[in-house]
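*Asks:* Okay, here's the prediction I keep looking at, along with the sequence it came from:
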Amino acid sequence: MSARIRFNAFDMNCVVHQSPGLWRHPDDHSARYTDLDYWTELAKLLEKGLFDGIFLADVLGVYDLYGSSAAAALRTGAQTPVGDPVPLVSAMATVTEHLGFGLTTGTGFEHPFPFARRISTLDHLTRGRVGWNVVTGYLPSAAENLGQSDAFDHDRRYDNAEEYLNVLYKLWEGSWEDEAVVADRESGIYVNPDKVHPIEHQGAQFTVPGIHVSAPSPQRTPVIYQAGASPRGTEFAATHAEAVFVAAPTKEKLAASVARLRASLESAGRERDDVLVYALLTIITDGTDKAAQAKAADFREYVSSEGALALMSGWMGTDFSGYELDEPIGHIESNAVQSAAEAFRRAAGDDREWTVRDLAEWGGIGGLGPVLVGSGESIADQLESWVDETGVDGFNLAYAVTPGTFADVITHVVPVLQRRGRYPTAYEYGTLRHKLFGGGDRVSSTHPADQHHRRIHTGTHSRSDDAARPSSHADSGAGYLVSTGSNRKGSLP
């Protein structure tokens, strides 16, 4: 049977996410990012399109490498100003029933104890539809503003993140037993204190002796997302992630990334399909190929080269302000820039020497991912090719204009994929984790969080047994359906 194709919407609480300059387009509504109605309308649209979720990126700093200043990012609105993504989730959850929510927050800028409560609260309020994208931070400006100017050694950030997650797993999984909440009106006992345990964590970075202050939420641990592409990041993802986001401009590079991750999962003692892989992608579509090409040409007229280079400078660690727009990339002494430019050149089928301007134009719509242009039929053909040839599970869809890009995908692409049997026609009921993997509300038995849950229980059943029986939330009639199927990635309803 052909593999299912999955969609996430990729957005951010700002006016310019991945397509600098496009906020000026008359069809773009991103400047409404401070309007709660914008987010609730978007959530309802995405649920209509049966998207797995909306993935909310975030940064706490500014892109100030370009010209050694934040001026370009401020002028072009390139991920600056930016709002907190967390408050958006409750509002979007209120107007939807199935849509998942992937939140990005950094492990370096908040203590895990209050963060654990915030996520448990959101998981309760959304009825188990929350995921967390674990980032260690990559903008020095964020660390500096928190007095952490020495905290940006790459591997040290991941070492800190390992302990951070260990604390969270202990709080979410190892503090409250499943039967701790009694809520017995006759006895007057709400919580059985014998079934609530202090985690007694004392580590290199954190000391957390006490109990988790929130009752266990539907998923306990949110679905864990991760996007690190370095060897250390891949190792981290293989240990902790349940969904991974990758950005690759060509099928060859994407296939290599997917294969590398699957191998790392096996090395970490997990199953190869324990993780869903979503690739960054932007789709520009319309009723015909000609109309889609015209739409793409119109969008490109609004691209801000300055905004694109401000973002590219931060992503690639190179200040592009010191180069002329028409200067060949070969003059730039950076392996990261050279390899990226070569990949973009191959993706575009272009054998000429690329310039800084070419790089800015590539990154002007959709960031570092490829842009597919065509009718619904043409896009469906291309998506099937990407999935079948790379092993990727789905796509993290960036937008050129919002909500128009997402609406176009839902109008022109989704029905074609549904007719071909590659896209669902209805949501499965249950938590986000159950929707994604079909194995229940809780982390799998191969996930490191599970050991903390097993530790506080009798040992008469394993977490894999729990995945096959109704959870306490299903028993309560709250609508958390648990499947007895063994397919971690679920099936098309």
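*Replies:* Thanks, I have it.
*Asks:* can we go C-alpha only for contacts and neighbour counts from here?
*Replies:* Noted.
*Asks:* in what helix or strand does the residue most central in space within the chain lie?
*Replies:* The chain has residue 55 as the residue nearest its centroid, 4.7 Å off, counting by C-alpha atoms, centre = their mean. In the assignment (DSSP states H and E), residue 55 maps to strand 53-57.
*Asks:* ok so, going back, if we ignore the residues flanking it in sequence, what's nearest the residue nearest to the centre of the chain?
*Replies:* Spatially, and ignoring its direct neighbours in sequence, residue 55 is nearest to residue 102 (4.4 Å; C-alpha to C-alpha, 6 or more residues apart in numbering).
*Asks:* Structure two is appended below for comparative analysis:
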Amino acid sequence: MTQHKKILLNAFDMNSVGHINHGLWTHPRDQSHRFDELSYWTDLAKTLEAGLFDGLFIADITGVYDVYQNNIELTLKESIQLPSHDPSTLVSAMAAVTQHLGFGITVNLSYESPYQFARRFASLDHLTQGRIGWNIVTGYLDSAERLIGQQGLKDHDLRYEQAEEFVELCYKFWEGSWENDAVLKDKTQRIFTDPKKVHPIQHQGRFYQSQGVFQVSPSPQRTPVLFQAGASPKGLSFATHHAEGIFIGGDQPEKIKKQVDQIRALAQAQGRNPEDIKIFVGITVVTAETDQLAQDKLAEYQAYASPEAGLAHYSSSVGIDLSKFSDDEAIPYQKTNSIASVNNKFKEQSITVNDLKAQHSLGGRYPLIVGSGTTVAEKLIQLIDETGIDGFNLTRTVAPESHHDFIRWVIPELQQRGRYKTAYEHGTLRHKLIQHGDHLAVEHPVNHFRYQTSSHETESSLNTDVTLQQDEHQKIQTQHSEKQFA
């Protein structure tokens, strides 16, 4: 029942100085300037595991924030996700000092080769013993396109069509090339892998081509846990088709609940179990021993935060130079190729630059919860119970202080109320989050790409499947959905 739902919790971070709450790198106790030191990340991983966090979710961007004032001057001065380093390089080190903590890594598929990406993540799934997840993004920055030598951002919906094929090709590598029992490690007979149980992939698609055998043997989860944050109609359709974890924005419970209900209904319409999708909301928390001490700490943090840096980040998120508007001028809605869910707010309500600066008082736009451990715990529980979400992505403020504070003050209060685990379960990240074993469920579209051994007919149908064009494959998906309802 909903009221007994245990809260899922990820720390939300980035391999950079400024992530969400901008300007706080200037706070005397902040350590985020050490983001390029391995010990910064291994210490964080150990801290989060001590706090029984489900995962560390690491954001990433390709490109730079150059929309505000049409340059990167403020971006460089305030370190607004610049410099930022590759997040996947951190995983092995953090996995080596933890046993249970999951790692959700953002990778923009628009600038990756499906094969090299699939190989890297299958390798990480082996090394972490099944604790890796992939946050699927398609990109929204024109600066990224120029960096990698393309002519400009592809149309929003076209990016999702390319994403669909990219993900399907990864499924073929992860699930369709090697049978589960292909690896024998038989020293006596000198057979490491049974050649009859490894099969080449044949893919001729609109965006990608690939022929041959995947180089990585089946990893604990095979396919990493899939996260997504699409909020446009195309993005939501993609997310509810593929994702196991979906990130949504929102500060009003009724709006969050509306999104949750829509996501679960869309998942069901696509033939999936809606409860197999875990929904997370991003939050910022400032907490201390008492409500008053938490308010004092917030005031202290605000003295170092940069609302303008938050505005510059926001400008790139919506693809509009907000420096062009006076402080009390309502920002008009403009259709852009950037983040649809953020941009749509200008359509729904009158928002001025002053409104945004007030919202970015800590340099970030996530809902801010301030108070003692008791106050924060009660607000989080209320939000879970009123909206039907499953958990939170907790952003940092002053690093690593804010995580230590949350673990010290909030987690015991959640545990006392029976709403947060007191020990980790064993198993892969997928099993811990979704409770259905290590692999994706048969209702998931990945099942179309698994190597079937039940009959020669299924085997040849898989080989046919592999060469289907995207529109033909869509037909199969529709049929699959219809069968689920039958």
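*Replies:* That came through, no problem. Predicted, not measured: the structure shown is a model, and the values here were computed from it.
*Asks:* surely the residue nearest to the centre of structure 1 meets residue 8?
*Replies:* Yes: if you go by C-alpha atoms under 8 Å, residue 55 of structure 1 and residue 8 touch, sitting 6.4 Å apart.
*Asks:* shared neighbours of these two, anything?
*Replies:* Common neighbours of residue 55 of structure 1 and residue 8, counting by C-alpha atoms under 8 Å, 6 or more residues apart in numbering, are residue 396.
*Asks:* when you align them, which residue in structure 2 goes with the residue nearest to the centre of structure 1?
*Replies:* Under the alignment (TM-score structural alignment), residue 55 of structure 1 maps onto residue 57 of structure 2.
*Asks:* repeat for residue 425 of structure 1
*Replies:* Aligned counterpart of residue 425 of structure 1 in structure 2: residue 422 (TM-score structural alignment).
*Asks:* Would you mind measuring from its match to residue 239 of structure 2?
*Replies:* 31 Å (C-alpha to C-alpha, to the nearest Å).
*Asks:* the more surrounded of those two?
*Replies:* With neighbours defined as other C-alpha atoms under 10 Å, residue 422 of structure 2 and residue 239 compare such that residue 239 has more, 25 against 14.
*Asks:* how about the host helix or strand of that one, aligned to which bit of structure 1?
*Replies:* Under the criterion of DSSP H and E, residue 239 of structure 2 resides in helix 233-242. Across structure 1, the stretch matching helix 233-242 of structure 2 (TM-score structural alignment) is residues 231-240.
*Asks:* What of stretch 308-320 of structure 2?
*Replies:* Stretch 308-320 of structure 2 corresponds to residues 306-318 in structure 1, going by TM-score structural alignment.
*Asks:* Mind listing what's buried along the matching stretch?
*Replies:* Of the residues in stretch 306-318 of structure 1, 306-315, 317-318 count as buried by neighbour count, 16 or more other C-alpha atoms under 10 Å.
*Asks:* Also stretch 231-247 of structure 2?
*Replies:* Buried-residue list, stretch 231-247 of structure 2, by 16+ other C-alpha under 10 Å: 231-232, 235-247.
*Asks:* which of those residues lies closest to residue 418 of structure 2?
*Replies:* Nearest to residue 418 of structure 2 among those, counting by C-alpha to C-alpha, is residue 245 at 22.7 Å.
*Asks:* hang on, that closest one packs against residue 274?
*Replies:* No: using C-alpha under 8 Å, residue 245 of structure 2 is not in contact with residue 274; the gap is 11.1 Å.
*Asks:* ok, the counterpart of residue 445 of structure 2 in structure 1 to residue 261 of structure 1 distance?
*Replies:* Using TM-score structural alignment, the equivalent of residue 445 of structure 2 in structure 1 is residue 448. According to C-alpha to C-alpha, residue 448 of structure 1 and residue 261 of structure 1 sit 17 Å apart.
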